[in-house]
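Engineer: Sequence plus the predicted model coming up.
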Amino acid sequence: MNLNHLRHFFTVIETGSFSDAADRLYISQPAVSKSVNELESYLKLPLIERGVKGRPLSLTKDGKMLYDYARSIFALEKAATDEVIARQKLNRGAITIGVSPTIANYWLTPYLVDFQQKYPNIDLKVMVESTHSIKEALTDADIDIALVEGGKIESEQYDIKIWKQEVMSIIAHPDIDDKEWHKHPWLLRERGSMTRDLMEQLLVKAKITPKKIIEVGSNELIAQMVSKNFGLGILPRSVIHSFCETKQLKEISRGHHDMLTRPLYWIVCHGRPLGPASRAFHDVLFN
């Protein structure tokens, strides 16, 4: 069934005449009459009683049935249009953000607060998982956008750009002599993790060969163990800030010319259009 024909038929009944329907539809009256005739021919059913000129239009039994369906169809169309417009204007909508743990714990909150204050009618959901799991969720469309930390990420299925460069710090217990820190064991994340790969790259960049490596499953636990003089570590400055303020550990400075950093990435699926809420969150993050 041609929906334009159905719309013309519906408008004729709504306005009460072919001429008024033509005015509302911005087409000629003959075009409206032709459209309704073609609909009747297609359905092989009479829809409108053609009575005496000047008398109101009336529907056949079949016409009444079709009119009721048409009214429901175009009511749904209007509701869908209204919903789309509301989402475009960010009066309604939802966004699911996937983030890796360090970003969730130390970076994301002020941006979420800012976004929610600007767009209070948008429903927010945040998934916190490993970088690998976040990328899988993005591929499966379980999340709209991803913010992850780690080493270099390359894939033709993603659009990737750097959101921030996070400063990494070499850390030690305050009692360790700065001239002897290289003699102590290093606490690193588990082998195979993106954070471990990045830490090893940073150690190479800093020209450090660890005497001994102890694998630890979380950044926070590494910070706690270093504060107990268990060894040395290399962690994001955001993770160790409170430990340094309370003098539970210290940063080993290598000078501004040799600053260690790791990228924090914004990732979306290549070729998948961003919705209005996702575009608005992008602007909050980058502006």
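Structural biologist: Arrived safely, thanks for sending.
Engineer: from here on, contacts and neighbour counts on C-alpha atoms
Structural biologist: OK.
Engineer: What is the neighbour count of the nearest residue to residue 31 once chain neighbours are set aside?
Structural biologist: The shortest distance from residue 31 to any non-neighbouring residue, by Cα to Cα, 6 or more residues apart in numbering, is to residue 22 (7.9 Å). Residue 22 sits with 20 neighbouring residues when counted by other Cα atoms under 10 Å.
Engineer: cool, residue 64 as well?
Structural biologist: Based on other Cα under 10 Å, the number of other residues close to residue 64 is 15.
Engineer: Go through the helix or strand hosting it and flag the buried ones.
Structural biologist: Using DSSP states H and E, residue 64 sits in helix 61-88. Under the neighbour-count criterion of 16 or more other Cα atoms under 10 Å, helix 61-88 has 63, 66, 67, 70, 71, 87 buried.
Engineer: Next one for the comparison:
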Amino acid sequence: MELKHLRYFVTVVEEQSITKAADKLCIAQPPLSRQIQKLEEELGITLFERGSRPIKMTEAGQFFYEHSVQILTHTAQATSMAQRINAVDQTVRIGYVSSLLYALLPQIIYLFRQRNPDMHVELIEYGTCDQIEALKAGKIDLGFGRLRLIDPSIKRLLLRKERLLLAIHKNHHLAEFIESGLYLSQILEEAIFSYPKTPKPNFATAVQSIFTELGLVPKKLIEVREIHMALGLVSSGEGICLIPETASDIGMKNLAYIPILDVEAHSAISLSVRNMDQSSYIPKILDCIQDVFKNENIDLHMDNI
């Protein structure tokens, strides 16, 4: 039995006429009649009452009709879902936090696009916290973030622990530490800009947690909208701020950067995916990450967290 036989049968029932059903199916009447007879022979039952006008089903025919409609409906739904899944597989939506655009993320995405020209890549800015919900809702397929967040439905891979730097005005009194570096305990009296001003947790809370872990309490933490505003204020001589090392490439004038000597002063870069996701793009993006890190001579952790 083939699906076309079920479609022929259902159409005859709904049209209540072999002639009308044949016209609708765009086939001749005799072949359609033979297909219905063949179906009855295969089933070993009579589907229609003989000689009735319009066509009427037998009790067995009515039962078979109801289940035939269900089979055809489920088949159509399965086909539609398979097509949607295939379309999703060809479109990879990647969430990212903006500061990673100054890290290796652009190189990773470019390499991924070069190696997979058949896949369409969409980049969508999401904070790390929002990435978790976006992954679970299917709004994104991968998430590159900085925060340590735990969710049983999300798998996270630690890629790198990026060192933090202290951004200062080049004429700031702390400039004497540019070569030697300093400890966070030495900046507690300074006006420190933190960012972004978005729902917590975010990078600002990550920085605050580093101070807390060290038992330190900065006296003047000032929250601003985003990293460019923080660095712009620092460039104006208003205060200082902590940034990921790669963000020093933003390149505003009058800025200088001081290494932070505390080992706790780092920002973890991670890749998040749905826990049971076996999509083909995941090993492909991991291969690109490995190659970019290798080319840049940067250690890659690739640890589950």
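Structural biologist: Yep, that arrived. Keep in mind that what you see is a predicted model, and the values were worked out from it rather than measured.
Engineer: TM-score for this pair?
Structural biologist: The TM-score (TM-score structural alignment, normalised by the length of structure 1) is 0.64; 222 aligned residues with a Cα RMSD of 3.8 Å.
Engineer: that older thread, hmm, the residue nearest to residue 31 of structure 1 is touching residue 35, no?
Structural biologist: No. Residue 22 of structure 1 is beyond contact range of residue 35, at 11.0 Å (criterion: Cα atoms under 8 Å).
Engineer: which residue in structure 2 lines up with the residue nearest to residue 31 of structure 1?
Structural biologist: Alignment note (TM-score structural alignment): residue 22 of structure 1 has no counterpart in structure 2.
Engineer: How about the secondary structure of residue 22 of structure 1?
Structural biologist: helix (DSSP: H, G, I helix; E, B strand; the rest coil).
Engineer: roughly how far apart are it and residue 229 of structure 1?
Structural biologist: Counting by Cα to Cα, to the nearest Å, the gap from residue 22 of structure 1 to residue 229 of structure 1 is 85 Å.
Engineer: Same question for residue 185 of structure 1.
Structural biologist: 10 Å.
Engineer: And residue 34 of structure 1, by the same measure?
Structural biologist: Residue 34 of structure 1 is 88 Å from residue 229 of structure 1, by Cα to Cα.
Engineer: Repeat that for residue 255 of structure 1.
Structural biologist: For residue 255 of structure 1 relative to residue 229 of structure 1 (Cα to Cα), the value is 23 Å.
Engineer: quick one: the strands in the stretch 151-287 of structure 1?
Structural biologist: 158-172, 186-188, 213-215, 232-236, 250-251, 260-269 (DSSP state E, counting those that start in this stretch).
Engineer: Can you add mean neighbour count and distance to residue 45 of structure 1 and give these back as a markdown table?
Structural biologist: Putting these into a markdown table (neighbours: other Cα atoms under 10 Å; distance: least, Cα to Cα, whole Å) gives the following:
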| stretch | mean neighbour count | distance to residue 45 of structure 1 |
| --- | --- | --- |
| strand 158-172 | 18 | 53 |
| strand 186-188 | 24 | 78 |
| strand 213-215 | 15 | 78 |
| strand 232-236 | 25 | 74 |
| strand 250-251 | 21 | 85 |
| strand 260-269 | 21 | 49 |
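Engineer: Nearest to residue 106 of structure 1 among those strands would be which one?
Structural biologist: strand 232-236 (9.7 Å; Cα to Cα).
Engineer: Which part of structure 2 matches that closest one?
Structural biologist: Residue span in structure 2 matched to strand 232-236 of structure 1, by TM-score structural alignment: 240-244.
Engineer: any residues touching the matching stretch, and which ones?
Structural biologist: Residues outside stretch 240-244 of structure 2 that contact it (Cα atoms under 8 Å, 6 or more residues apart in numbering): 99, 162-169, 190-194, 207, 227, 230-231, 234, 266-267.
Engineer: and the closest residue in space to residue 36 of structure 2 that isn't next to it in sequence, how many residues sit next to it?
Structural biologist: Distances taken as Cα to Cα, 6+ apart place residue 9 nearest to residue 36 of structure 2, at 6.5 Å, with adjacent residues excluded. Per other Cα under 10 Å, the neighbour tally for residue 9 of structure 2 reads 24.
Engineer: Assign residue 9 of structure 2 to helix, strand or coil.
Structural biologist: Residue 9 of structure 2 is classified as helix under three-state DSSP.
Engineer: circling back to that earlier point, farthest pair within the buried residues of helix 61-88 of structure 1?
Structural biologist: 63 and 87 (35.7 Å).
Engineer: Residue 275 of structure 2 maps to what in structure 1?
Structural biologist: Under TM-score structural alignment, residue 275 of structure 2 pairs with residue 270 in structure 1.
Engineer: what sits against its match?
Structural biologist: Neighbours of residue 270 of structure 1 in contact, by Cα under 8 Å, 6+ apart: 156, 157, 158, 159.
Engineer: ok, and the closest non-adjacent residue to it?
Structural biologist: residue 158 (4.6 Å).
Engineer: my read: that neighbour touches residue 269, true?
Structural biologist: Yes. Residue 158 of structure 1 is within contact range of residue 269, at 4.4 Å (criterion: Cα under 8 Å).
Engineer: And the helices in the stretch 151-300 of structure 2?
Structural biologist: 203-213, 227-235, 281-295 (DSSP state H, counting those that start in this stretch).
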